[in-house]
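Visitor: sequence first, predicted coordinates after that:
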Amino acid sequence: MEIEQMGKSTSSHEYDGPYFILHHDRLRPGDIILERGYEMHSDIICKNTGSHYSHAMIYVGGTIIEATRDGGVFSRIPNRSAVRAISDFKVLRLAKDPGREITTILCNQARYLVGSQYSVAEAILVKGPVFTRQFRENSRKQFCSRLVAQCYKEAGINLVSDANFCSPADLERSGFLVTVPDMVRPASEQEAAFALEVSPHASHAKNTVRFVEAALVILKNHGIKTVGDSDGEVTVTTLNDITQAVFENRTSPGLDGEMTEAMQASGYLDHIEMDRQQNPFRYDFDLFSARISKNADGNEISERLWGEVNKEAQVLVPRLQSYISGRDNLVWGLKYFEAEFSIYEGLLQALYDRTVIIVEYSVLKKDIPFFSEINELSNAILNEIRKYAPEIAIS
């Protein structure tokens, strides 16, 4: 229920270190990450809820989904966070493995909610009188712990007594969850600097908010407030809702063009090439080789490679699903769908290109057991893309 993230809580100029980061390569889809903030309101939240933690997030494979005041519901990569004490992060996991199907449902729900707006007012109601919440029970706005609890509830798991109004402390005390040990480690100076610097993802979050706000105004001007039929009608809130609204109202004069223009003008499409610009080593064999082997022995190289290939493996399915769905939508001839598909195409192409570099590196040492397994996994990723999106492989 963190009302924070107005700037990263670890960005204070009054603290010089040390810092600690997550063992992000050990995270599993569905893991809940609790974080201690350092702003005044973070202390108030911790005191009022009786917990050391003021923020909650959910890991969905390759990325974290969270609700923040600045960006609403958005994603960021796990190594973009650093804390001041090893206890300031805590990773929670279901005591009993729910299986892939349930995990997929809750992770997909988190992705679906991306673009939802943040509600300070509703976060404050968590510790307020029950009767004050009644008028907001059906709200689709989010705050951090509500996001996590509702994603689990969507998958049939009630972590807390009230998924609509709960705190990080309530999640921490859930009888369904256990603390995962050894998930936080000291950060090197380079890792800490990377985690604390202004992230391109922050600008993408702002662009997304800009687009969502503009899209909601356009839809309102066209008299569109909800999507779905009478049995499942919901207020347009998320990015997915916006796409559905464009489709359901595709014959509305001017809507397609206005929405496409808003998407382009907001900067929302700028993140397609973000990783290529930020991490050029992942797309160049020589740069990749130098980065992976720098100051590392065989075990460290293997661990770094596993981190790279697992990152790709965890996002492969949602990337492919988005690409295929977006490709299918092109038959409707909407400019909005063309712009949206450019995102899915660009992100899947980047995943493919990164994996090709991993294969090229690992094949040189495939006689070493670990490298052979990495080579097999990375080739399996490429084969899946070639099977379902052959045009990506030949572009």
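Guide: Yep, it's here. All figures in this text were calculated on a predicted structure; none of them were measured in a lab.
Visitor: can we go C-alpha only for contacts and neighbour counts from here?
Guide: OK.
Visitor: nearest residue to the spatially most central residue of the chain in space, please, no chain neighbours.
Guide: What sits nearest the mean C-alpha location of the chain, by CA atoms, centre = their mean, is S75, with 2.9 Å. Of all residues not flanking S75 in the chain, I65 sits nearest, at 4.4 Å (CA to CA, 6 or more residues apart in numbering).
Visitor: helix, strand or coil: sort out that neighbour for me.
Guide: Under the three-state scheme (DSSP: H, G, I helix; E, B strand; the rest coil), I65 adopts strand.
Visitor: residue contacts, the closest residue to Q142 other than its chain neighbours?
Guide: Distances taken as CA to CA, 6+ apart place Y118 nearest to Q142, at 4.9 Å, with adjacent residues excluded. By CA atoms under 8 Å, 6 or more residues apart in numbering, the contact set of Y118 is A67, T68, R69, D70, G71, G72, V73, K141, Q142, F143.
Visitor: what does stretch 173-186 rub up against?
Guide: Counting by CA under 8 Å, 6+ apart, 18-24, 26-27, 86, 89-96, 159-160, 171 sit against stretch 173-186.
Visitor: looking at those, which are in strands?
Guide: Applying DSSP state E to the contacts of stretch 173-186, the entries found in strands are F20, I21, L22, F89, K90, V91, L92, R93, L94.
Visitor: how close does the fourth one sit to D297?
Guide: Computed as CA to CA, to the nearest Å, the F89 to D297 distance reads 29 Å.
Visitor: tell me which of these two has more neighbours.
Guide: Between F89 and D297, F89 has the larger neighbour count (other CA atoms under 10 Å), namely 25 against 9.
Visitor: grab the nearest non-local neighbour of that one.
Guide: Leaving aside its sequence neighbours, F89 sits nearest to E35 (CA to CA, 6+ apart; 4.8 Å).
Visitor: what does V73 give?
Guide: A67 (4.1 Å).
Visitor: that neighbour contacts F74, doesn't it?
Guide: Yes. The criterion here is CA atoms under 8 Å, and A67 meets it with F74 at 6.3 Å.
Visitor: buried set for the helix or strand hosting A380?
Guide: Per DSSP states H and E: A380 is located in helix 369-388. Buried positions in helix 369-388, judged by neighbour count with 16 or more other CA atoms under 10 Å: F370, F371, S372, I374, N375, L377, S378, N379, I381, L382, I385.
Visitor: let's bring in a second one:
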Amino acid sequence: MYSIDLALMKPGDIVFTTETSLTSKTIRNFTGGNYSHVMLCVGYGSCIHADKKGGVHSFNAQRLLVEHPNQIALKRYNPHLSPETSKIIEQYARLKIGTVYSIWEAVKAAPFFKKEWLGHLKVELEKPSSLQFCSRLVAQAYSHAGLKLSATPSSCTPVEIFNSPRLELVENAVIRVPEELVALVNDESKNKIKIHTDTIKRLLESVRKLYGDSIQTLHDLEALAITTEGADDIISDLTIKSGYLELWKIDIKENPWRYSQIEFEKWATDKQNRTEIAQNELGMAQHQLSRHLASLHITRENYKNYPNKTLGQLIALYETLVMLAVKKTELFSHY
């Protein structure tokens, strides 16, 4: 099995994959490319993408496995992205988490449907939509930062992005995954990000049943709680029942070494390896801290104008996430 070398991945990089499934073959036949799916790297082995299983959601690149090396590739924007630009791209993609995936929207991006002779149908096909598919998400995220990967970011294909003259192939990024790690990677019981994705999906679906399909993301819940009478009590109650507010407990339970020096040194016995792990974890914790502090600040400002239960819950959540990120930053700064 093969995957991407996480050590080579940088925020803003784009992963291209393909499969032997009928869906993948259909997409490749319609678009004329070698790859049927794209993912946006946001740092430290984490990607954000859109698929029919979970809509827009995060993905741990460690779990990205393909059978052949030509089924996966990593490309990077040239000239390299500044940290500020990478942050804008990531923020846009994160704001779309929870958005429903649309196969029809993806199909409409195929070259056939862009032909001029389609006339009125072509105009109908180009109407804007809030739904997402993989290449639209990546192209729109870049476009939001003022960078064009496609002339039509809302209606583009994986092959259009792959062939963008602004992207260059990252050499030697595809690596063979040792057999002993394949079973570990395929253990869904340890897939923390999937638990997050499923929880968010259930929460949004429960709200959509009451308020309609215009509710696409978690941020839509905040707006709904502010603008619709009675919605705040309902949304805050559904949020509690979903378990979303306590997802942070999973990592503490499964990886106590991230929060205790004693546990960390017991878990990572080799000193050299311990230092390498600590450096990576420190970078990840600092990244999380910056993101959670920004979310906390925005939510507190909104709460000043709209003091309701939903925003109050989020403030408490972000305060906890900030505290945990600080704890990890302090721990791994010692190594």
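Guide: Perfect, I can see it now. This one's a predicted model, so the numbers in the text were calculated from it and none came from an experiment.
Visitor: quick one: TM-score?
Guide: TM-score of the superposed chains, computed with TM-score structural alignment, normalised by the length of the second structure, equals 0.87; 324 aligned residues with a CA RMSD of 2.4 Å.
Visitor: can I get the contacts of Y118 of the first structure in TSV with distance to V246 of the first structure, secondary structure and neighbour count?
Guide: Below are the contacts of Y118 of the first structure laid out as TSV (distance: CA to CA, whole Å; DSSP: H, G, I helix; E, B strand; the rest coil; neighbours: other CA atoms under 10 Å):
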residue	distance to V246 of the first structure	secondary structure	neighbour count
A67	25	strand	34
T68	26	strand	26
R69	27	coil	19
D70	26	coil	18
G71	23	coil	25
G72	21	strand	25
V73	21	strand	28
K141	21	coil	22
Q142	23	strand	27
F143	26	coil	31
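Visitor: in a markdown table: those, plus distance to T208 of the first structure.
Guide: Converted to a markdown table, the contacts of Y118 of the first structure look like this (distance: CA to CA, whole Å):
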| residue | distance to T208 of the first structure |
| --- | --- |
| A67 | 13 |
| T68 | 13 |
| R69 | 13 |
| D70 | 11 |
| G71 | 8 |
| G72 | 9 |
| V73 | 10 |
| K141 | 16 |
| Q142 | 16 |
| F143 | 17 |
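Visitor: would you map the strands across the stretch 1-150 of the first structure?
Guide: Assigned by DSSP state E, counting those that start in this stretch, the stretch 1-150 of the first structure shows strands spanning 20-22, 32-35, 55-59, 64-68, 72-76, 89-94.
Visitor: re the thing from before, can you tell me how far the residue nearest to S75 of the first structure sits from E373 of the first structure?
Guide: 29 Å.
Visitor: go on, C144 of the first structure?
Guide: In terms of CA to CA, C144 of the first structure sits 37 Å off from E373 of the first structure.
Visitor: ok so, going back, filter the contacts of stretch 173-186 of the first structure down to the buried ones.
Guide: In terms of neighbour count (16+ other CA under 10 Å), the buried residues within the contacts of stretch 173-186 of the first structure are 19-22, 24, 27, 86, 89-94, 159-160, 171.
Visitor: what's the most distant pair in those residues?
Guide: Pairwise distances across these peak at 31.3 Å for Y19 and V160 (criterion: CA to CA).
Visitor: can you give me the helices for the stretch 251-395 of the first structure?
Guide: Counting by DSSP state H, counting those that start in this stretch, the stretch 251-395 of the first structure has helices at residues 255-266, 274-278, 285-293, 298-329, 335-363, 369-388, 390-393.
Visitor: picking that back up, residue in the second structure paired with the residue nearest to the centre of the first structure?
Guide: When the second structure is aligned by TM-score structural alignment, S75 of the first structure is paired with S58.
Visitor: how close does that match sit to V207 of the second structure?
Guide: 21 Å.
Visitor: then L221 of the second structure?
Guide: Taken as CA to CA, the span from L221 of the second structure to V207 of the second structure is 8 Å.
Visitor: overlap in contacts, the two.
Guide: I215, I235.
Visitor: quick one, which of those two is more surrounded?
Guide: L221 (23 against 20).
Visitor: ok, and the closest non-adjacent residue to the aligned residue in the first structure for the more buried one?
Guide: In the first structure, the residue matched to L221 of the second structure (TM-score structural alignment) is I242. In space, and not counting its chain neighbours, I242 of the first structure is closest to V236: 6.3 Å by CA to CA, 6+ apart.
Visitor: which residues touch the one you found?
Guide: V236 of the first structure neighbours (CA under 8 Å, 6+ apart): L216, K225, T226, V227, I242, A245.
Visitor: need the max-distance pair from these.
Guide: Checking those with CA to CA, the most distant pair is L216 and V227, at 12.3 Å.
Visitor: those two: who's more crowded?
Guide: Ranked by neighbour count (other CA under 10 Å), L216 of the first structure and V227 place V227 first, with 21 against 18.
Visitor: please list all residues in contact with that one.
Guide: Per CA under 8 Å, 6+ apart, neighbours of V227 of the first structure: E233, V234, T235, V236, D241, Q244, A245, E248.
Visitor: drop anything exposed from those.
Guide: V236, D241, Q244, A245.
Visitor: widest-spaced pair of the residues you listed?
Guide: Longest span within those, CA to CA: V236 and Q244, 8.8 Å.
Visitor: which position in the second structure aligns with A215 of the first structure?
Guide: So, by TM-score structural alignment, A215 of the first structure is matched to V207.
Visitor: now name the helix or strand holding that match.
Guide: helix 192-211.
Visitor: other residues contacting that helix?
Guide: By CA under 8 Å, 6+ apart, helix 192-211 of the second structure touches 54, 57-60, 98, 214-218, 235, 238-239, 242-244, 247, 250-251.
Visitor: if any of the residues you listed are buried, put those into a PyMOL selection.
Guide: Applying 16+ other CA under 10 Å to those, the buried members can be selected in PyMOL as follows:
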select buried, resi 54+57+58+59+60+98+215+216+217+218+235+238+239+242+244+247
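Visitor: what range does stretch 53-61 of the first structure cover in the second structure?
Guide: The aligned range for stretch 53-61 of the first structure is 35-43, by TM-score structural alignment.
Visitor: apologies, that question was intended for stretch 173-185 of the first structure.
Guide: Going by TM-score structural alignment: stretch 173-185 of the first structure matches residues 163-175.
Visitor: in that stretch, which residues are buried?
Guide: Of the residues in stretch 163-175 of the second structure, R166, L167, E168, V170, A173, V174 count as buried by neighbour count, 16+ other CA under 10 Å.
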